[in-house]
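Asker: generate coordinates for the sequence data below:
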Amino acid sequence: MLQSVIDYYLNLPEALHLVKIPELSSNDGSTYRMQSDYGSGTFQTIRFEDDMLLILIGDYTPKKTFEKVCEISEEYIEIDQFETDSSSFKIGKRKINQVERGIYCYINTQKTTYTYCEGGKPVRFTKIIMTKKYFDTFFHVHFGEGYEKSKTITDYLMKNPYLPELNFVFQQITGCQAVGKTLHLYLESKVIELLTLIVTGMEKEKRHIPVKLDYRDIRSLKKTVTMMKNNLAAYPTGEELAKVAGMSPARYLLAFRKHYGTTPYECLKEMRLNQALLLLKNSDYGIATIAEKVGYHNSGHFARLFKNAYGLGPREYRKIHGIK
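Answerer: Modelled structure (predicted):
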């Protein structure tokens, strides 16, 4: 059944076998728990007065793999942070895509979307749902009436899912303990901060780089990113990455900057810091161990990089999340 995006997501908890927790719910937002027969965990919806913005925070583990079918008539934009990779989706008759950890952007094309969550595996995400009116109002301020709409933003985020500053804003949204109007003011300020960071990043990407890329080049570049992501503790040289991409080292560096707007080293650093952020929040590993796992043998050097990226050190980050 076709419906608005706000209506769809507000009715979603029932479809996921979630039960509202009255003492943690109000007109501003609701918290649900998954029925024990179907799994465990919670799901939170935070609704804003004008019904143009909705924030969802999910942290649950279904007992069995399930499919969720979504058909929404309204145009909207969704920007998510996934902390797990146990979900997959497909749009219309396209192939199934695995959801990876990091930032993901989706524009509703009014096609049927199928989402799958794997049984027995945790699902953790934060979703920012914006109606087209909310999104357009913000970007018209920066780009005017002639901006290239949402596709440019989607392309940017899909190429840069590990940006530390964006992932950190999502962590601030998830960790917010405010209530009532203070909660709404804080969360909307974070949404605006997120969109502003995207605008800033896109502006930096506009620099002209004298190299042309075709789809085979882009596919080869993605292979090198996958190689780095699969072994964050490794130290691949520029020559090794260029060999994987089938390019000369000089062309590889130009091609990488052209497509991703950054260098391979910076991309690797972003992936490492993003993974460190999740490990600090979701594991009991010591900071030195986490530093090793993401490729830094010197925990002091790791702490300095972390602070430069997020504005606070690893210990401070754990402290604000109540983790010792």
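
Asker: alpha carbons only for contacts and neighbour counts from here, please
Answerer: Fine.

Asker: my read: Gln275 touches Gly295, true?
Answerer: No - Gln275 lies out of contact with Gly295 (C-alpha atoms under 8 Å); the separation is 10.7 Å.

Asker: okay, now Glu266: neighbour count?
Answerer: 12 (other C-alpha atoms under 10 Å).

Asker: can you confirm it is in a helix?
Answerer: Yes - Glu266: assigned to a helix according to DSSP: H, G, I helix; E, B strand; the rest coil.

Asker: what about it, distance to Asn231?
Answerer: 15 Å (C-alpha to C-alpha, to the nearest Å).

Asker: just Asp155 next, same as before
Answerer: 25 Å.

Asker: give the contact list for the residue in the chain sticking out farthest from the centre.
Answerer: For the chain, the largest distance from the centre (C-alpha atoms, centre = their mean) belongs to Ser248, which lies 32.2 Å off. Shown in contact with Ser248 (C-alpha atoms under 8 Å, 6 or more residues apart in numbering): 239, 242.

Asker: here's the other one to compare against:
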Amino acid sequence: MQQEQSFTIESEYKPYLEMLGFSVDHHFPTKPGALFSLDPSVGEGTVWVYAKTGHFFIQAMDFYFYEEVPFEYPQFDFISFGYYESSLYADKHAVFYSPYLLGYRSRTQVFKCLIPKREAVRNICIVLAPAYYEHYLSKTYPDEYNELLTALEQQHGLLHLPELVLLLKQIMNFTGNSAAAKIYYESKVAEMLALIVNHSHNQKTQKCLLSEQDRNGISAVLTCLDSHYGDFSISIEQLAKLACMSPTKLKYTFKNAYNCTISEYICRKRIQEAKHALEHSQINIGEIAKKLGYKKTRSFSDYFRTHTGLLPSEYRKLAQGKISTYSGR
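Answerer: The predicted structure is shown next:
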């Protein structure tokens, strides 16, 4: 199929990365895909791309330029989901501040952005081709195809889906190669699809079950939790007042809306933030514990091990070791 043949690293990434000063790093180790390293005269960093020809890309970017760089890109037809740890500047209109999860449906016009000097571009994304979401899915899931395609196309813009953030980070940290890598990446794309479809279903259920007033109340609670996940003093009564609900109604409504309790949501948020700090910084574990509201580092370490199976120090060593393998640094 011609459409599949054109959706390759050579056609969709290589020419445009070379325009920015990237070139293929032939010294990249056994990890599948292609690693592009930035010319040290213009900046530092890498772009890693894995492709199942005609079906999907997985890309991981981590670089910055010494000077401001304008960039134009004639978009191909795709649907992508990515976790961005750097600000996104697009068409002088959309500016999202990191970190964030973004669903994106390409448009026919040229994508334009201005990359500020010495500002990191850091993300991990799954990019789906039409051959995947129009042909492969329709053949593989003929009875469910309309539901699958609708879910993919509707999840456009900023998303709140912590499970998908975790999935993308798992992909970035994976170090397997050969057949194991191909199986792993394909399984993660399928898992992402399942998460998106389930998320879309939950959104429809929430809209059907909740009044606009209740949706606004839950949204206010969510904003509060995302900003104060390290504050152990916040009570269910305070959150209920914020939502204009009784504590009992808030618990019930929140569980229906997000398929977890408020305590479980806070737990996920703390673990997510702890993992991010351990993966991408050398901040003292005691400081991380303090940020998350723990007075004793040991209490935080026990909590972290209960939910991940590893002590924070063990997780940091493992995660940062794997990240260095992925980035080529």
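
Asker: quantify their similarity with the TM-score.
Answerer: Laid over one another, the chains give 0.76 as their TM-score (TM-score structural alignment, normalised by the length of the first structure), with 311 aligned residues with a C-alpha RMSD of 3.8 Å.

Asker: buried residues in the helix ranked longest in the first structure, which are they?
Answerer: Looking across the first structure with DSSP state H, the single longest helix is helix 180-204. Within helix 180-204 of the first structure, the residues that count as buried by 16 or more other C-alpha atoms under 10 Å are 183-184, 187-188, 190-191, 194-195, 197-199, 201-202.

Asker: I'd like these as JSON lines, with distance to Glu316 of the first structure appended.
Answerer: Formatted as JSON lines, the buried residues of helix 180-204 of the first structure follow (distance: C-alpha to C-alpha, whole Å):
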{"residue": "Leu183", "distance to Glu316 of the first structure": "22"}
{"residue": "His184", "distance to Glu316 of the first structure": "25"}
{"residue": "Leu187", "distance to Glu316 of the first structure": "21"}
{"residue": "Glu188", "distance to Glu316 of the first structure": "24"}
{"residue": "Lys190", "distance to Glu316 of the first structure": "20"}
{"residue": "Val191", "distance to Glu316 of the first structure": "23"}
{"residue": "Leu194", "distance to Glu316 of the first structure": "22"}
{"residue": "Leu195", "distance to Glu316 of the first structure": "26"}
{"residue": "Leu197", "distance to Glu316 of the first structure": "23"}
{"residue": "Ile198", "distance to Glu316 of the first structure": "26"}
{"residue": "Val199", "distance to Glu316 of the first structure": "29"}
{"residue": "Gly201", "distance to Glu316 of the first structure": "27"}
{"residue": "Met202", "distance to Glu316 of the first structure": "30"}
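
Asker: does Thr126 of the first structure count as helix, strand or coil?
Answerer: Thr126 of the first structure is classified as strand under three-state DSSP.

Asker: that one reaches Val169, doesn't it?
Answerer: No - Thr126 of the first structure lies out of contact with Val169 (C-alpha under 8 Å); the separation is 10.7 Å.

Asker: so for these two, which sits in the more crowded spot?
Answerer: The residue with more neighbours, out of Thr126 of the first structure and Val169, is Thr126; 22 against 19, by other C-alpha under 10 Å.

Asker: return the residue of the second structure aligned against that one.
Answerer: Under the alignment (TM-score structural alignment), Thr126 of the first structure pairs with Ile124 of the second structure.

Asker: distance of that match relative to Gly309 of the second structure?
Answerer: Ile124 of the second structure is 25 Å from Gly309 of the second structure, by C-alpha to C-alpha.
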